[in-house]
Every structure is written in C-alpha cells, then in structure tokens.
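Undergrad: The following block contains a protein sequence and its predicted model.
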Amino acid sequence: MARLLLFNKPFGVLSQFTDRGSPTERATLSDFIAAKSVYPAGRLDRDSEGLLLLTDDGRLQARIAEPRFKLPKTYLVQVEGDPQDGDLEPLRKGVRLKDGLTLPAEALRIDPPDLWPRDPPIRVRKSVPDSWLRITIREGRNRQVRRMTAAVGLPTLRLVRWSIGDWTVAGIAPGAFVEISI
C-alpha cells in the first residue's frame, strides 16, 4: 500500500528536505516531517502556502506531479485590485506568458476565506484594495498562478494551494500533516 502525506506547508518553507549550499539556514520539510522514504509530489514555492503531497510510491508521485495527467490544483489567491467578472476572463481563456500560452483556468472571485494567519502578514496598502480569487489550473509551470495574475494586472499578495485533485488541506493546521494509505 502506498503512503500519502497531506502537508500544510507554511510560508517560508522549502518544498525539499535539505537546503544544501545555502549560506543561510532556511526551513525545509525535514523541520516538520520525520517520515522515512517519502518524497514531494510536485513543488510549492517558498513564498506560497498550503497543500503539498508527499508519497513513497513513484507511480503515484508521477501521476500527481506530471503535467500530462492534468490533475486540477486549486488555489486561494489574494490579489491587489478589485477585479470584476470580466477582468477574470483572460485567466479563463489562457494567458500568454514568456513560456507560452497557459491552458484555460477556472477563475472566480470569492469572499475572503477563513484561513490561518500568515507569518509574516502580507503588506497592506490603504489606498489599494485587495480581493480573493479561487483559481484552478491543470498544469504546473514555475510560479504559474503568480505570473498569470500579474499578466492580467492583479499582482498576488498571498497564495494558498487548497487542493490537488480530491485531496485538500482543509482541517490541517500549518506545519502539520495527515497520513493516508492508498
């Protein structure tokens, strides 16, 4: 049976177990997970939070991480600005980035979600409104959601991966994980 860990990666933590060659010590998965023989299935940027899956099964890891399987990944994204429905249409059609056109995303404006506080908190500017979006993508380019929102004039302030396929971070505290068998 395959092991699968659903980890709520805090802000500032690397999606790897070591930080070789860094002159400063940065937090890694080994600061939170002592489980043996599990490896991240994909990545989540250091400045992003939320669901990171780890497994001991190579096939499962590939199915989760490989873009060709197009497993949906849903993000809760706090952006600068006050987008209306039409402003999100480019995200829904695909956005031209330096590495090509993205696949269409599901993008919806949402009420501010009930999330854990981020440490450190995001910067707040009284003269610039912010909003929350729920964005689902089916590919996994480097910093893709951040680049997509920036390309449509909505810079990302906070990015939380909420789910991958049917797996979700709901109910898992930052820095904690839940282990399931598949």
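TA: Thanks, I have the structure now.
Undergrad: can we go C-alpha only for contacts and neighbour counts from here?
TA: Fine.
Undergrad: Closest to the centroid, which residue in this structure?
TA: Arg161 (3.3 Å; CA atoms, centre = their mean).
Undergrad: Pull the contacting residues for that one.
TA: Contacts for Arg161 were tallied using CA atoms under 8 Å, 6 or more residues apart in numbering; they are 48-51, 73-76, 169.
Undergrad: Of those - the most surrounded one?
TA: The most crowded member of those, judged by other CA atoms under 10 Å, is Leu51 (29 neighbours).
Undergrad: any idea how far the residue of the chain most remote from its centre is from Asp47?
TA: Going by CA atoms, centre = their mean, the residue of the chain most distant from its centre is Ser127, 27.4 Å out. As judged by CA to CA, to the nearest Å, Ser127 and Asp47 stand 24 Å apart.
Undergrad: and the comparison structure, right after this:
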Amino acid sequence: MAALILFNKPFRVLSQFSDREPGNPESPALEPRQTLANFLRAPGFRVAGRLDHDSEGLLLLTDDGHLQQHIANPRHKLWKTYWVQVEGVADDATIARLENGIKLKDGPTLPARVRPIPEPAGLWPRDPPVRQRLTVPDSWLEISIREGRNRQVRRMTAAVNLPTLRLIRYRIGDWNLEGLEPGQHRRLTVHSPERKPAPLRGKPPVRSRRKQP
C-alpha cells in the first residue's frame, strides 16, 4: 500500500516545498514565493507530476517511488483533465484540430479529448482575477491529454489562436478535485502499482551440459 495526498494547488504557488534559484539548490530566490510548505506538512512525500506556478488545481504527492513514476511518466498514459478558460470561442474546426494533434516546436501532440463547457459550477474566484478584454469574448474548454510536456495545454490553445487565460487541472487518472477548496488537501491509502521484473540484459548464461556417468 502507498500513501497519496490530493492537493488543490492555488494560483502562483510552486509545486515544491522550497523556493530556490534555478540551478542553485543552496540559494533562495530573490523574491520568495509561496510553496507547498505554506499549506501542508508531508515529510517523505514527493510530487508526482508538476503543475506550473501560474496554473491551479490537482497536484498529487506520494511516499511511494513506484507510484510516483506510474503517475508522472507519460508511458503509463494516465489521462489528465484540465478546465481551460480561453480568450475567444472555439468552433468545431478548432476543436477538431486540438483533438487530432497540434504541431508544436517539440513535435506533434498526441490526440486529445476536447469539448466546450460552461464555466464550472461553484468555481472559486482567482486572486488576482483574470484580466478580460471587453471587446473579446472568453469561453471554457475541457481538455484531456496523456502527455506531460512543459506548458503543453497553453501552447496547444495558443497554436489555434485561443490564448489561455486560466488553467485548472481537475483530474489525473481516477483522482479529482471534488470537495477540495484551494489550499486544501486529502490523504488516501492506495494500492501501489504492480512492479514488473526488470528485463534481462545481454545473453543469458550458458549452462554446461555434463554427461551423465
């Protein structure tokens, strides 16, 4: 069994327990930012799949290394679902482009699941609020992907001329945000994924054939 923490990460909170300058683990950042340590104590837990500083929503932490890899590694193909507020309104052709794969600088994306949705019911206000233009409408999309590229959803919507205004991760695999306000967390006990034996490397040893006396 493994311990799992479901955390609703607020806007502009780092997905780590300390704020350090990039590339220098001994030096604090010039302007300290909020981290996970501002909201929970979880010694021995590690983040399984990061969430950007300017994104909100579901962040998973576990004390089991195998479960962490199972959640974070794209080869396990866990679907991650996002609520995305975009500038503009997606038509059917735009949704089809997002679903079929977008060509990004680091290669085409895998097929996604995309559908327009109303603003999610009971959604908490963001602090600070999203800046909106009076002359340009905004809308919401639900986007599910199986990859974990850097800022992938934002780059996908930008590629179809729908800049992301707000990004909330609602679900990872079977886990979701239900019942969690920003900054709140819930602890679960789950089964650790079955460990598969490591493949043999090289040729197996040759057994000598001894003649029977």
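TA: Yes, it's here. Note that the coordinates shown come from a computational prediction; the quantities given were computed from them, not determined experimentally.
Undergrad: Aligned counterpart of the residue nearest to the centre of the first structure in the second structure, please.
TA: Using TM-score structural alignment, the partner of Arg161 of the first structure in the second structure is Arg169.
Undergrad: ok, and the closest non-adjacent residue to its match?
TA: Using CA to CA, 6 or more residues apart in numbering and skipping residues adjacent in sequence, the residue nearest Arg169 of the second structure is Tyr82, 4.2 Å away.
Undergrad: Could you measure from Pro129 of the second structure over to Leu165 of the second structure?
TA: Pro129 of the second structure is 10 Å from Leu165 of the second structure, by CA to CA.
Undergrad: more neighbours, these two?
TA: Neighbours per residue, other CA under 10 Å: of Pro129 of the second structure and Leu165, the larger number sits with Leu165, 17 against 8.
Undergrad: host element of that one?
TA: Secondary structure assignment for Leu165 of the second structure, by DSSP states H and E: strand 164-172.
Undergrad: next one: that strand to chain centre, how far?
TA: 9 Å (CA atoms, centre = their mean, to the nearest Å).
Undergrad: tell me, how many neighbours does the counterpart of Ile102 of the second structure in the first structure end up with?
TA: Taking TM-score structural alignment, the alignment pairs Ile102 of the second structure with Val95 from the first structure. Other residues near Val95 of the first structure come to 20 when the count uses other CA under 10 Å.
Undergrad: Who are the contact partners of Val95 of the first structure?
TA: Taking CA under 8 Å, 6+ apart, we find Val95 of the first structure in contact with 101-104, 148, 151.
Undergrad: make it 6 Å
TA: Neighbouring residues of Val95 of the first structure by CA atoms under 6 Å, 6 or more residues apart in numbering: 101-102.
Undergrad: Next one: it from Pro104 of the first structure, what distance?
TA: 8 Å.
Undergrad: The second structure: strands as residue ranges?
TA: Assigned by DSSP state E, the second structure shows strands spanning 2-9, 20-21, 24-28, 46-47, 56-62, 80-87, 103-104, 107-108, 113-117, 138-145, 164-172, 175-176, 185-190.
Undergrad: With the first structure overlaid, how far apart is the first one on average?
TA: Read that as strand 2-9 of the second structure. Comparison of strand 2-9 of the second structure with the first structure after fitting gives an average deviation of 0.3 Å (mean CA distance after the TM-score superposition for the first structure).
Undergrad: Residues touching that strand, excluding its own?
TA: Residues outside strand 2-9 of the second structure that contact it (CA under 6 Å, 6+ apart): 56-64, 182-192.
Undergrad: swap in the fifth one?
TA: Contact partners of strand 56-62 of the second structure, identified using CA under 6 Å, 6+ apart, comprise 3-11, 45-48, 168-170, 177.
Undergrad: which one is Phe7 of the first structure nearest to, not counting chain neighbours?
TA: Nearest to Phe7 of the first structure is Phe177, by CA to CA, 6+ apart, at 4.1 Å.
Undergrad: what's the counterpart of the one you found in the second structure?
TA: For Phe177 of the first structure, the aligned position in the second structure is His185, judged by TM-score structural alignment.
Undergrad: tally of neighbours for its match?
TA: Close neighbours of His185 of the second structure, defined as other CA under 10 Å, add up to 19.
Undergrad: Can you tell me how far it is from Asp52 of the second structure?
TA: With distances taken as CA to CA, His185 of the second structure is found 18 Å from Asp52 of the second structure.
Undergrad: can you put the contacts of Arg161 of the first structure in CSV and add distance to Phe17 of the first structure?
TA: Compiled in CSV, these are given as follows (distance: CA to CA, whole Å):
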residue, distance to Phe17 of the first structure
Ser48, 17
Glu49, 16
Gly50, 17
Leu51, 16
Lys73, 23
Thr74, 24
Tyr75, 23
Leu76, 25
Val169, 20
